[in-house]
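Peer 1: coords please:
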Amino acid sequence: MYHLYRQQWLNCHLEQAWSFFSSPRNLDRLTPKSVGFKITHLQSEQMHPGQIITYKIKVAPMVWLSWMTEITQVVPMDSFIDDQRLGPYKVWHHCHKFKEQDGGVLMSDEVNYAMPFGPLGKLVHKLYVKQQLQHIFDERARLCDEIFNAATS
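Peer 2: You can find the predicted model right below:
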């Protein structure tokens, strides 16, 4: 099992952060264009427990994978969890948390994930997946800075 943790301070009120991040459509705005992320099915514009969201992601030129996640837990104004139901990982468990702090919001992402295919999956993680996830979350942090912290940068 692998672990990724990120934390970022946002210059906004908790209500603003929650409204933005609890809207599944904003995933598009926070994902690097190079990932080729496309939502293919969304039951509702408002996140709720049991919500299924399907996507396509580009893993190589002209190679797309389907990915399905379920919102398994929502604690309004505090946290939500998405778990993979179908996709490129053996396990994907992503917890998003929000906490008022220092006149803004401290947002954290904690992802626990596992690769399929045993030793081959470990090699693919080392050679590609780990760096790709770092890039995705680095870009997400940069885009969050643009959206929430532009006035303070």
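Peer 1: make it CA atoms for all contacts and neighbour counts henceforth
Peer 2: OK.
Peer 1: Strands of the protein, start to end?
Peer 2: In the chain, the strands defined using DSSP state E lie at 2-10, 38-42, 52-60, 63-75, 79-86, 91-101, 104-114.
Peer 1: which residues touch stretch 123-132?
Peer 2: M115 (Cα atoms under 8 Å, 6 or more residues apart in numbering).
Peer 1: Please give the structure of this sequence too, so both can be compared:
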Amino acid sequence: MPHFELTTALTASPEQVFDACLNVAEHTRSMAASSERTVGGRARGTLAPGEAVTFQARHFGLTWRLTARITSYDRPRRFVDEQEAGPFQRWCHAHHFEPDGSGGTIMTDVVDFASPLGALGRLADAAVLGWYMPRLIRSRNAYLARTF
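Peer 2: Below you'll find the model as predicted:
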């Protein structure tokens, strides 16, 4: 199963970054390049433990929908969102937030995913998604860094 980790330094406190990462509007703004929008579940505000949201976005010229649920929540240290429905066989994104000692935050994204369709999915993961997904999360994190 593909796995990657990204670390991003942010100038805001862990509480601020944690809340921004769970804010539906902030998420859709951070993913504007893929025309992401909310089409189900909580459409506004901040996601709470157990809540789900469905996003629709364009990637590779196709429209995709992904429903994610907050399955673990420890404010302001960590939360996990997992796909309930969508294009992946598995999608699990753990978000970790640690104080940097000077008022900012070290945010670490830990992502595990797998495409469906057996060998064909593994080929897609290796050939395309293995570089595309980290790039997408880096882009979101750059938006957060600019916001703070």
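Peer 1: Can you lay out the strands of structure 1 as CSV showing mean neighbour count and distance to L120 of structure 1?
Peer 2: Output for those, formatted as CSV (neighbours: other Cα atoms under 10 Å; distance: least, Cα to Cα, whole Å):
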stretch, mean neighbour count, distance to L120 of structure 1
strand 2-10, 15, 15
strand 38-42, 15, 27
strand 52-60, 18, 16
strand 63-75, 16, 18
strand 79-86, 20, 19
strand 91-101, 19, 16
strand 104-114, 18, 12
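Peer 1: Hmm, W9 and A141 of structure 1 touching each other?
Peer 2: No. Counting by Cα atoms under 8 Å, A141 of structure 1 does not reach W9; the two are 9.6 Å apart.
Peer 1: Now distance to H135 of structure 1 too, for the strands of structure 1, in a markdown table please.
Peer 2: Shown next, in a markdown table, are the strands of structure 1 (distance: least, Cα to Cα, whole Å):
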| stretch | distance to H135 of structure 1 |
| --- | --- |
| strand 2-10 | 12 |
| strand 38-42 | 18 |
| strand 52-60 | 13 |
| strand 63-75 | 18 |
| strand 79-86 | 20 |
| strand 91-101 | 16 |
| strand 104-114 | 14 |
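Peer 1: Of all those strands, which one comes closest to I147 of structure 1?
Peer 2: Each of the strands of structure 1 was scored for nearness to I147 of structure 1 using Cα to Cα, and the closest is strand 2-10 (9.0 Å).
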